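Trainee: My questions concern the predicted model and sequence given below.
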Amino acid sequence: MKERVQKFGRFLSGMVMPNIGAFIAWGLIAALFIPDGWLGKWGPAATINTMVGPMLSYLLPILIGYTGGRAVGGQKGAVAGALATLGAIASTSSTMFIGAMICGPLGGWCIKKFDEKMEGHIPAGFEMVVNNFSVGIIGGVLAVLSIFAIGPACVKITDILGAGVSFLVEHSLLPFTAVLVEPAKVLFLNNAINHGVFTPIGTAQALEAGKSILFMIESNPGPGLGLLLAYCVAGKGETRSSAGAAAVIQFVGGIHEIYFPYVLMNPIVILGPMIGNMAGIFTLSALGGGLVAAASPGSIIAETLMTPPGGYVANFAGIGVAAVVSFAISVFLLKFFGKDADLAEAQAQVAASKAASKGQAAPAAATGASVDLKTVKKIVFACDAGMGSSAMGATMLRNKLKDAGIAGIEVIHHPVSEIPGDCQIVVTHHELSGRAAQRAPQARIIPIKNFMGAPEYDALVKELLAARKGTAAPAPAVQEEAPAASGAILLEKKNIVLGCAPVTPEEAIRACGKLMMDSGYCTEGYVQGMIERNAGFPVAIGSHVAIPHGTNESREFIQKTGIVVMTYPKGIVWGEDEELVRLVIGIASTGEEHLDILNRIVEVCETEEDTDALVDSATVEALYQKLNGIS
């Protein structure tokens, strides 16, 4: 049941969250330029205010529909989803967020099923015609269907949900929503409630009243602040010493997840944030508090920016009361019912819940089927695209097996969606281990955190050695993936850029992409695929190396195989794990031609020290010779 709710939450938040910036922009423009706004009396305010209605009625729902369609059916699905959403919008004057959440994925699903049926049946040369007309026809049909069916149905749903909220407000029952919201936050089940109900209805309320209390039910930082301050007073050991810094991060940074481990260590203390939030909602209701738009993240800064004129006293009171009540109850619970617990263990529980909420697997020991290591003949390295990180990991393990004298095992790499059914072991990033287990139920799954120098490689080699002790005859030599012989230089001197200044990971990826496009390796679509690949699965692979490459879907934008190399002597802080990256290698490959260069990178960048030495002494000529295998 929990997984189903989490999956539904991911489904909804996956459409809303990528567009939360647009919601914030709408809220700021409304707060500033509506007639009663901060700058409502300013001369040009009336003209600027004309954007508020169209943004709410058209822009935001279409963005949601586009995103939902893209998630299900790619770019074509995004267009079909946007067209279907427009039909729902045209059917009513109501704000059509719920309609967009239905129409977007429906458009993507229809395109996906059409493409599956037509696969292999489109004559050569007619692909573009079929693709364009299928999107136009399916999107147009869905738009008409939305006008007469989906739109009116969504109006009824919105009216029912709105009536439910109104009932809670009129009967002073809204505070009791905290009984669901606070436990749901700790278990990462809140997305279905927050983004499926509160944000759509709250946005409609804000259009009419200029604000909505619904935006503060989940984002209020007061309950979490009170809990963490209670740990500062009544906690013990590590929890007490760490709670102060956690309180600052939670309250100012809006990272509510930081207090979840403190709840999981002593589950009874959930009553503190729960009752605190109830008190905060009651205070907000009594004083007329609320925000003009969703506050993301839920920090005091975001809450302040989204507060309408004249609403500061009410909102700050709601946050303060929630914090004080949460603090008082949590201190009492910790003193009389608190128990010593392991913070690291609780943080691991949070990591597992967060990973599950994203449809990922938490870092774990080897999982999957039990395998007789004596009979292992094929090991597969799997990553999202099967182009870069898995290829380098396969090379590293292949070398370790060779050094250990283990023969007869084929070590190959594949996208996680194409793992062959005859493998016995799959090595993959921990965030992909769930998908790998589904794809290869017969195999043992070994989750790792990075593909370069993972300690799991040595552990696996030791296991294989131990299993092979006493075997009768020597097996044939280790089988290796043979890179296709390209006969061409894949890394050109003009594509080696040294001494780059530190930038963000996305800027580094775009810089690689520009070099690739300038060299005719790919078009803009592949660069976007590189950015999407890093967003969903960071391309920093350890040993101070990152290898930006696109998603499987974006490989159609590759024009020819090529490599680009950029060095960052001062380093780039990469991803949530804050890995240091000093060598960035962009890859565009139509086949396996790039494996030779990846193999050489593995040889010269096996450890962080190796990479640092390479970057510190790098010259264009030396890298050109070394990575192309000329010297």
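Mentor: Nice, thanks for sending it over. Numbering: from 1, shown residues only.

Trainee: drop to CA atoms for contacts and neighbour counts, all remaining ones
Mentor: Will do.

Trainee: count of neighbours near residue 207?
Mentor: Using other CA atoms under 10 Å, residue 207 is surrounded by 19 other residues.

Trainee: Next one: it from residue 53, what distance?
Mentor: Using CA to CA, to the nearest Å, one gets 8 Å for the distance from residue 207 to residue 53.

Trainee: Mind jotting down where the helices sit in the stretch 1-150 of the chain?
Mentor: Along the stretch 1-150 of the chain, the segments classed as helices by DSSP state H, counting those that start in this stretch run 2-16, 20-33, 45-49, 52-54, 60-90, 97-118, 127-145.

Trainee: To residue 347, which of those lies closest?
Mentor: helix 2-16 (19.0 Å; CA to CA).

Trainee: The closest one versus helix 20-33: what angle between them?
Mentor: Taking axes from the mean of the first three to the mean of the last three CA atoms, to 10 degrees, one finds that helix 2-16 is oriented at 50 degrees with respect to helix 20-33.

Trainee: all strands of the stretch 351-500 of the chain, in order?
Mentor: Taking DSSP state E, counting those that start in this stretch as the test, the strands found in the stretch 351-500 of the chain are 367-368, 378-383, 410-415, 425-429, 444-448, 479-480, 491-497.

Trainee: okay, pairing it with this:
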Amino acid sequence: MSNNKSSKHGFQEVMQKFGRFLSGMVLPNIGAFIAWGLLTALFIPTGWLPNEYLAQVGGPMSKWLIPLLLGYSGGAAVYGHRGGVLGAIATSGVIAGADIPMFLGAMIMGPLGGFVIKKFDKAIEDQIPTGFEMLVNNFSAGIIGGILAVLAFVGVGPVVLAANGVLRAGVEGIVAVGLLPLASIIIEPAKILFLNNAINHGVLSPLGIQQAEEFGKSMFFLLEANPGPGLGVLLAYWFFGKGMAKDSTPGAIIIHVLGGIHEIYFPYVLMKPVLLLAVIAGGMAGVATLQFLGGGLIAPASPGSILAVLAMTPKGAFLANIADFLVATTVSCAVASVFVKASASEESDDSLEEAKAGMAALKNRGLVTEVKVSGAELRTIVYACDAGMGSSALGAASLRKKLRKAGYDNISVTNAAIGSIPKDAQLVVTHEKLAQRAVEDSPQAEHIFVRNFTQNDVFEQVMARLTEKKAQSAVSAGVMVAGQHGAKERHILDMTNIQLGLTSVTKEEAIRQAGEALAAAGYVDEPYIEGMLNREKDISTYVGRGIAIPHGENSVKDSIRESGIVVLQYPQGIKFGKDTAYLLVGIAGKDNDHLSILANIAATLDECSEAELDTLYHTKDPKVLYERFALA
């Protein structure tokens, strides 16, 4: 059984990597697809402005330009610019030997060209006489490129043509017997598991482009790009969900439908896996509608925004494509609503909190690796993904806005593709599955690895580092508080603000007790307590290892008088969904000090063994807790 699970997991990993690599070739060149699609949609005989003379412009784009760009991108992903040049040369051979747009051939020869020249350079790197480096580099690229082009022309091209013919015949056979809607059974779950790129860019788009050249449009472009199934799930949560899942859907809908970032709805499905039935049903209904009305696009719609779909819709297909979107949305929403409404009415408070905790895990608070950049030095942050587009662009834009709002206009936040990360990048944010490639591409930078580009605490981590020196200075020197007899030294934690052996209560009551302790100590005013409770509704403050760190949301920061913490011990525990907290560390941080306090507490707790933690949970000596948290 374990071997089967391991094999399944390994296959999924391979498919994910394959899909991401294909995405890295296709997505940077979507502009070329759009240019070709618009020209074709305008000037072909069935287009908006039929013009036989201008229609000739589109032919070379699909025949030569786009495959060469794909080949270059594939080679560059393997071995930088030099690999890209070899990939383009090799791709030219497969193009010359075919009478159809050779996208699949480009996806093979591009990476192969980059791989071959990379291996060659590695083999001779210590054998080139001084002064002959440029000569050897140029001639080796030319000779190896020429050989690859010939091999592609006589060998790879015919094989790809034959495979393409078989694949196309099979797909057309499925279409002919009306079984195309069944493709959603594979495509919709694949999207949720991030395998969509392997299917979309590896099979559907190449076939769609061939079909579009013949018939002026293709349904294949809409099988994966249709935002309807995802929108249906989001609407169901909006109508019948509760708490954070319900409140967050309006923003998610805008990003999904208008921005085309489908990844935004994946956590909502993963939170209730039964909703896979909803997106499959919506996808099948949409495809059936598309097939019945004869819809399709002239070119890929990427990202999968309804705006991109409409822009790539040819003359006469608007009704069908809009119906496809609306039917998919309606069916998906109807099915999802049944499950969302049923679970909402049956769930207890604890189960709802577990759902929130699961959502928080999907959001990921960021896996940090040796981020050492100080506030005075940090100037360049880069979000990196396979293609340098989509989610990484959204994440970079979000962080950039937050930093500017916080007054850090001097920090540059951009997005880039793995393989093209600027050499001056100081901090790189990337998906945890791309960690090794990111580190190899930018060894000079510090790295933050996340599971979700848009829903994480990268901003908090950056702010913690920007304010780290200031907070450390305040902690080590103590906080000066004015009193009747002049200024006195006061640390972040006073012994009097440690409460031991408290009776277990609900999570909300415990958080309120922590807030009241902060207020009684003079750190905050009363409104801050409600801010602590509101933050908990948005995202759990349970941080693991039996510790929760409740603190107020940004809207009540004016209620903070000075920085300080309180420690409340509950030996029997407080339930945070499926987790149990034995210590609540209530935090008030003036001028973003709480970010550094959070980081320092987390670092302190990471050093604790399980036995030490158990001591903290049950000790009756406040000095034990004071020594652990006083200088956090």
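Mentor: Thanks, I have the structure now. Values in this document were obtained by computation on a predicted structure and should not be read as measured data.

Trainee: now what about the TM-score between them?
Mentor: Scored against TM-score structural alignment, normalised by the length of the first structure, the superposed chains reach a TM-score of 0.58; 400 aligned residues with a CA RMSD of 3.4 Å.

Trainee: Looking at the strands of the stretch 351-500 of the first structure, which one is packed in the most?
Mentor: strand 425-429 (a mean of 28; mean count of other CA atoms under 10 Å).

Trainee: quick one, which of the strands of the stretch 351-500 of the first structure is nearest to residue 114 of the first structure?
Mentor: Each of those was checked against residue 114 of the first structure via CA to CA, and the shortest separation belongs to strand 410-415, namely 24.2 Å.

Trainee: Would you mind getting the angle between that closest one and strand 425-429?
Mentor: Inter-element angle recorded for strand 410-415 of the first structure and strand 425-429: 40 degrees (by the same axes, to 10 degrees).

Trainee: so what does strand 410-415 of the first structure touch, helix or strand wise?
Mentor: For strand 410-415 of the first structure, the helices and strands in contact under the criterion 3 or more CA pairs under 8 Å, 6 or more residues apart in numbering; DSSP states H and E are strand 378-383, helix 389-403, strand 479-480.

Trainee: Can you lay out the ones you listed as TSV showing distance to residue 264 of the first structure?
Mentor: Written out in TSV, the entries for those read as follows (distance: least, CA to CA, whole Å):
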stretch	distance to residue 264 of the first structure
strand 378-383	32
helix 389-403	35
strand 479-480	47
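
Trainee: between the ones you listed, which one is nearest to residue 496 of the first structure?
Mentor: Nearest to residue 496 of the first structure among these is helix 389-403 (20.0 Å), distances taken as CA to CA.

Trainee: that older thread, deepest of the helices of the stretch 1-150 of the first structure, which one?
Mentor: Compared across the helices of the stretch 1-150 of the first structure, helix 60-90 shows the largest average neighbour count, a mean of 28 (mean count of other CA under 10 Å).

Trainee: Can you give me the stretch of the second structure that that helix aligns onto?
Mentor: Using TM-score structural alignment, the residues of the second structure aligned to helix 60-90 of the first structure are 66-96.

Trainee: Next: stretch 188-207 of the first structure.
Mentor: Using TM-score structural alignment, the residues of the second structure aligned to stretch 188-207 of the first structure are 194-213.

Trainee: Just the residues contacting that stretch, thanks.
Mentor: Residues from elsewhere that reach stretch 194-213 of the second structure (CA atoms under 8 Å, 6 or more residues apart in numbering): 15-16, 18-20, 22-23, 26, 100-101, 103-104, 168, 187, 190, 217-221, 224, 297-300.

Trainee: 6 Å - rerun?
Mentor: Contact partners of stretch 194-213 of the second structure, identified using CA atoms under 6 Å, 6 or more residues apart in numbering, comprise 16, 19, 23, 103, 190, 218, 220-221, 298.
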